[in-house]
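Q: Below is the sequence, then the predicted model.
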Amino acid sequence: MSPRPRKQRCCEGGCPSSAFKPVGIPLRSLRQIMLFRDELEVLKLCDLEGLFQEQAGERMGVSRGTVQRLLASARQKTADALVSGAALIFEEDELTEKKA
């Protein structure tokens, strides 16, 4: 049995840049961790703007459970990159709809 198709997610704006990395080390020599646009958006909504997961889900058009999974993944990837000195690579997801 195949999984249910993913729901389209609404994200505001675009990625600030294509990568975030330690200073002075070339990107090609760093381990790269992919952070998808919807993960970055949920991190911004919950941790920066202080929204509850239900509110973030309403803004993105997804359930609270989806927000919880995205938030856990984004936090794990961000902490890994900061602790290990890896680069965060911001990737667009094919199911992410940008809001102007």
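A: Alright, I've got the coordinates.
Q: all contacts plus neighbour counts: C-alpha atoms, from now on.
A: Fine.
Q: ok, so what distance separates the most centrally placed residue in the chain from residue 76?
A: Nearest to the mean C-alpha position of the chain, by CA atoms, centre = their mean, lies residue 39 at 1.9 Å. Noted for residue 39: a distance of 11 Å to residue 76, by CA to CA, to the nearest Å.
Q: Could you tell me the end-to-end distance of stretch 30-48?
A: Stretch 30-48 has an end-to-end distance of 27 Å (criterion: CA to CA).
Q: Take this one as well and set it beside the first:
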Amino acid sequence: MPRPKKQRRICGRPAFSCYKPNGVTMRELEQVRLLPEEFEALRLADMLSLSQQDAADKMEISRQTFGNIIASARFKVASSLVEGKALILKEDEQEFDNGYCNGSK
């Protein structure tokens, strides 16, 4: 039996729920789903330029787990851009932690 998945700290929310190529309807596009933890990893590592260890600490996960998450996120974004797929930013199962994100914890 696999270990239960540890809850990750997610502070960033996407501005929109999906990104897609112009001029093509969603029905015609293959979709790539980006998980909330993958979005947060991209935000911390690529937008805020945190090291993998610092970003992992913020998400309360190991550095190795963070490395796996960021690699998956980068692959999904790259394949979406290169192959013209819709990028769906999934927002279920994770809770946004206002207290933690505003620095009160």
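A: Sure thing, it's come through. Since we're looking at a predicted model, the values are computed, not measured.
Q: sorry, back to before: after the helix or strand where the residue nearest to the centre of the first structure lies comes which helix or strand?
A: Assigned by DSSP states H and E, residue 39 of the first structure belongs to helix 37-43. As assigned by DSSP H and E, the chain's next helix or strand after helix 37-43 of the first structure is helix 53-60.
Q: now for that next one, which elements pack on it?
A: In terms of contacts (3 or more CA pairs under 8 Å, 6 or more residues apart in numbering; DSSP states H and E), helix 53-60 of the first structure is packed against strand 9-12, helix 64-84.
Q: So for residue 32 of the first structure, which of those sits nearest?
A: With respect to residue 32 of the first structure, and counting by CA to CA, the nearest of those is helix 64-84 at 8.3 Å.
Q: and that closest one, how far from the second structure on average?
A: Following superposition, helix 64-84 of the first structure is found to deviate from the second structure by 0.4 Å on average (mean CA distance after the TM-score superposition for the first structure).
Q: what angle do that helix and helix 53-60 make?
A: Using axes from the mean of the first three to the mean of the last three CA atoms, to 10 degrees, the inter-axis angle of helix 64-84 of the first structure relative to helix 53-60 is 100 degrees.
Q: I'd like to know which elements helix 64-84 of the first structure is packed against.
A: strand 32-36, helix 37-43, helix 53-60, strand 87-91.
Q: Could you dump those into CSV and include distance to residue 71 of the first structure?
A: Listed next are these as CSV, based on distance: least, CA to CA, whole Å:
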stretch, distance to residue 71 of the first structure
strand 32-36, 11
helix 37-43, 6
helix 53-60, 9
strand 87-91, 15
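Q: Please identify the most buried of the ones you listed.
A: helix 37-43 (a mean of 24; mean count of other CA atoms under 10 Å).
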